[in-house]
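*Asks:* Here is my input, please return the structure:
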Amino acid sequence: MVRLKVTAKGQVTLKKEVLDHLGIKPGDEIDVDLIPERGARLRSVPSGNIEDFFNSFGNPHNIHATLEEIQDAIEAGWAGDVRFDDDP
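*Replies:* Prediction:
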């Protein structure tokens, strides 16, 4: 358990141990959910944008396909019209 002290201005400084556990860095945001019995739950707010999310997957073979090409591939797969290099 980590104990924090409230200042005369009603402020609390989160200790490094807490910030590290939540994965919070300078500039990040924290959500506080108020729960019954005078409790609260802290959660870090995910940062970044949708581009960062999709870029995290990588594309080592530099493959790009349109939605139509993806749909065609799905339909061909379901129809059994797709052969793989290791198929006899």
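
*Asks:* CA atoms for contacts and neighbours, from now on please.
*Replies:* OK.

*Asks:* Isn't residue 14 up against residue 2?
*Replies:* No. Contact criterion CA atoms under 8 Å: residue 14 and residue 2 do not qualify, at 9.3 Å.

*Asks:* One more, please, to line up against the first structure:
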Amino acid sequence: MQESTVTTKGQTTLPRDVRAALGLKSGDKVRYVVLDGEVRLLKARPVADLEGLLARPGKQPVSLDEMDDAISSGAIDGLRPDK
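*Replies:* Okay, here's the model as predicted:
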């Protein structure tokens, strides 16, 4: 278990092992997630890193118009009474 001291300014130094585990370098940003009295430290990722995250191999990308049509169709189908 790693630990560090918090200064009077609320600052601390992340232990080397923690920085290595997260792949942190000087200038990187971190995010803090508080859940049930515990804090999780995550390496912040730029939005550009999300490109391709939902890729579907072998399938063509769907346009925004196609997405809108599918949503509209689903909404209309949900309003039709069952036969």
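
*Asks:* Residue 14 and residue 2 of structure 1: who's more crowded?
*Replies:* Between residue 14 of structure 1 and residue 2, counted using other CA atoms under 10 Å, the more crowded position is residue 14 (12 against 7).

*Asks:* what does the more buried one align to in structure 2?
*Replies:* Using TM-score structural alignment, the partner of residue 14 of structure 1 in structure 2 is residue 14.

*Asks:* now the strands for structure 2?
*Replies:* 30-35, 38-43 (DSSP state E).

*Asks:* how about these, which one is nearest residue 21 of structure 2?
*Replies:* strand 38-43 (10.0 Å; CA to CA).

*Asks:* for that closest one, packing partners?
*Replies:* The helices and strands touching strand 38-43 of structure 2, judged by 3 or more CA pairs under 8 Å, 6 or more residues apart in numbering; DSSP states H and E, are strand 30-35.

*Asks:* in structure 1, what residues pair with the strand it packs on?
*Replies:* Strand 30-35 of structure 2 corresponds to residues 30-35 in structure 1, going by TM-score structural alignment.

*Asks:* Make JSON lines out of the strands of structure 2 and add mean neighbour count.
*Replies:* Formatted as JSON lines, the strands of structure 2 follow (neighbours: other CA atoms under 10 Å):
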{"stretch": "strand 30-35", "mean neighbour count": "10"}
{"stretch": "strand 38-43", "mean neighbour count": "11"}
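
*Asks:* how about the longest helix seen in structure 2, aligned to which bit of structure 1?
*Replies:* Secondary structure assigned by DSSP state H gives helix 64-79 as the longest helix of structure 2. Following TM-score structural alignment, helix 64-79 of structure 2 has no partner segment in structure 1.
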